[in-house]
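In: No sequence on hand, only this structure:
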């Protein structure tokens, strides 16, 4: 069975920060199930952040200068800073792996609400925008299927000409669409699951129109019907369909895809199961493509 390259190190999940500590459960579950090859990425050199966030905010977060250092909603500590730099190091390393293998995973969260001048929504620094900032000659498109709209990435898309942001969400969180950014609110309990599929069709049309060099998939577990923050209200089966759609989109177009696990506010083991289902969807998409290739039906 194919194992997806996945990136994680203990610094991602400091035990005294519950929102981050739960990443350990996902990493161990994926490893135990044999779904991923787990690798420890290097910590990010902070110099690679120069010019991404505004200088005053970046300096405040790196040094712990309050109140800006805790603006994202998690009280600042050296462990929170180091967790962020570890996850960002994983983000750049996973992007390289995705370009090499076609797919890679960063077992990380806390990126898409961070705006140029401040952190927000438990997101200190924007690791989605970082991918575009770090590779200005590459078109990077984010498919953000979190419960909450990617408002921070939307702000960065207006600044970075190679960054595109597509958000499908239940809670707007300030995300309204803008320059190279498209925002669609869907609440499945009210609008039906077909409306969600229609939104994915619209995202796919944007991929075809802009032909990114890298797709970045924010596979939010907080869209699940039992998540306390969920307004999207997807069932477990519908979440699998969502994930499968995005992975097939990338696989049939031969666009490298990096995915992150993003939000999830149920008990840690429940979130880990949903994250494992996302990885299973990736396996299914890649296996189906391999089967097509073996029968002469490979995507063109």
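Out: Perfect, I can see it now. This is a predicted model, so every value here is computed, not measured.

In: CA atoms for contacts and neighbours, from now on please.
Out: OK.

In: show me the contacts for residue 181.
Out: Taking C-alpha atoms under 8 Å, 6 or more residues apart in numbering, we find residue 181 in contact with 154, 157-158, 164-167.

In: Among these, name the ones in strands.
Out: Those of the contacts of residue 181 mapping onto strands are 164-167, per DSSP state E.

In: Quick check, central residue of the chain?
Out: Most central residue of the chain, judged by C-alpha distance to the mean C-alpha position with C-alpha atoms, centre = their mean, is residue 218 at 2.8 Å.

In: shouldn't that residue be in contact with residue 147?
Out: No: taking contacts as C-alpha atoms under 8 Å, residue 218 lies outside contact range of residue 147: 10.1 Å.

In: before we move on, the earlier item: and the contacts of residue 181, which is closest to residue 203?
Out: residue 166 (6.6 Å; C-alpha to C-alpha).

In: Can you report how many residues lie near that closest one?
Out: Neighbours of residue 166 under the rule other C-alpha atoms under 10 Å: 28.

In: hmm, back to that, nearest spatial neighbour of the residue nearest to the centre of the chain, chain-adjacent residues omitted?
Out: Counting by C-alpha to C-alpha, 6 or more residues apart in numbering, residue 218 lies nearest to residue 144, which is 4.7 Å off, once chain neighbours are set aside.

In: and here's the other structure:
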């Protein structure tokens, strides 16, 4: 059975003035259940992640300051909202959901996290609404436990996965691939193993052509596991995006990635990443399409 990580804390509301669009984390599973795409048996609630697993990817001083809520105001501003114990617990559970999802994917080919994709968190910093890097944590967990040998991270969020690139800059067994808006956040980019920077306004045809060209070349790395960050902030309707993809192209993007994984026999864990369209329905529809396409290809 295909498993999907979800927890009530995913939709944790932030203080007034710091309203991150968390509503989608409630609406995505509700929509999938309503349409009969999944049942409650597909959903699981992750427990908090152990500190020892966090420290495989993040420096101890940073983690302890995050855990103890002692980050400076400047560091909190970089994250984008004030810290709270509940917010840290939320992030820790999200990361555990991605670790659990990776383990499920090893057995069932694919697994999802309704949240996650916190790719701006580096080894010793949080940034852009990201406190801990869930897919980096899960990748290091697999490597540390000899559950995978060569891991490919496909990051198709509109923003570069700078934290992921920094964490794995010296790790030869992880290949980081980020295709993102060139002129978008973060304005100081890190160097992934492969970066494809797209001009503002890039539309369906060029985006999909770049993706189709890139994926076959990644096989030279010989991965045995894939993490996919499927942000829907690539949509034309996205407030923070600057690219111009239609929902149909976003869905085709997911199909290309999942078919690539299926054809190569690569298990894949999927985290949702960003989505900031004005209409919440656009965000939820696009994220739900990711689940539907993955289920169609792997079931």
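Out: Thanks, I have the structure now. Remember, it's a predicted structure, so these values are computed and weren't measured experimentally.

In: Need the TM-score between these chains.
Out: The TM-score (TM-score structural alignment, normalised by the length of structure 2) is 0.87; 282 aligned residues with a C-alpha RMSD of 2.0 Å.

In: With respect to residue 61 of structure 1, which of the ones in strands among the contacts of residue 181 of structure 1 is nearest?
Out: Nearest to residue 61 of structure 1 out of those is residue 165 (C-alpha to C-alpha; 24.7 Å).

In: Now do the contacts for the residue nearest to the centre of structure 1.
Out: Contacts of residue 218 of structure 1 (C-alpha under 8 Å, 6+ apart): 142-146, 259-262.

In: Map it across to structure 2 for me.
Out: Correspondence of residue 218 of structure 1 to structure 2, assessed by TM-score structural alignment: residue 229.

In: Equivalent analysis for residue 42 of structure 1, please.
Out: Per TM-score structural alignment, residue 42 of structure 1 is aligned with residue 47.

In: nearest residue to its match other than its sequence neighbours?
Out: Nearest non-adjacent residue to residue 47 of structure 2 (C-alpha to C-alpha, 6+ apart): residue 93, at 5.7 Å.

In: same question, residue 162 of structure 1
Out: Setting aside the residues directly before and after it, residue 162 of structure 1 is nearest to residue 139 in space (C-alpha to C-alpha, 6+ apart), at 4.7 Å.

In: My guess is the match of residue 42 of structure 1 contacts residue 91. True?
Out: No: distance between residue 47 of structure 2 and residue 91: 11.0 Å, which falls outside the contact criterion (C-alpha under 8 Å).

In: More neighbours: these two, which one.
Out: A direct count of neighbours by other C-alpha under 10 Å for residue 47 of structure 2 and residue 91 places residue 91 higher, at 23 against 16.

In: what sits against the residue mapped onto that one from structure 1?
Out: Mapped onto structure 1 by TM-score structural alignment, residue 91 of structure 2 lines up with residue 84. By C-alpha under 8 Å, 6+ apart, residue 84 of structure 1 lies in contact with 12, 124-125.

In: Check how far whichever helix or strand residue 84 of structure 1 is part of sits from its aligned residues in structure 2, on average.
Out: In this structure, residue 84 of structure 1 sits in helix 78-101 according to DSSP states H and E. Superposed on structure 2, helix 78-101 of structure 1 shows a mean distance of 0.6 Å to its aligned residues (mean C-alpha distance after the TM-score superposition for structure 1).

In: buried sites along the very next helix or strand once past that helix?
Out: As assigned by DSSP H and E, the chain's next helix or strand after helix 78-101 of structure 1 is strand 103-106. By 16 or more other C-alpha atoms under 10 Å, the buried positions in strand 103-106 of structure 1 come out as 103-106.

In: would CSV of these with distance to residue 268 of structure 1 be doable?
Out: Below are the buried residues of strand 103-106 of structure 1 laid out as CSV (distance: C-alpha to C-alpha, whole Å):
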residue, distance to residue 268 of structure 1
103, 25
104, 22
105, 19
106, 17
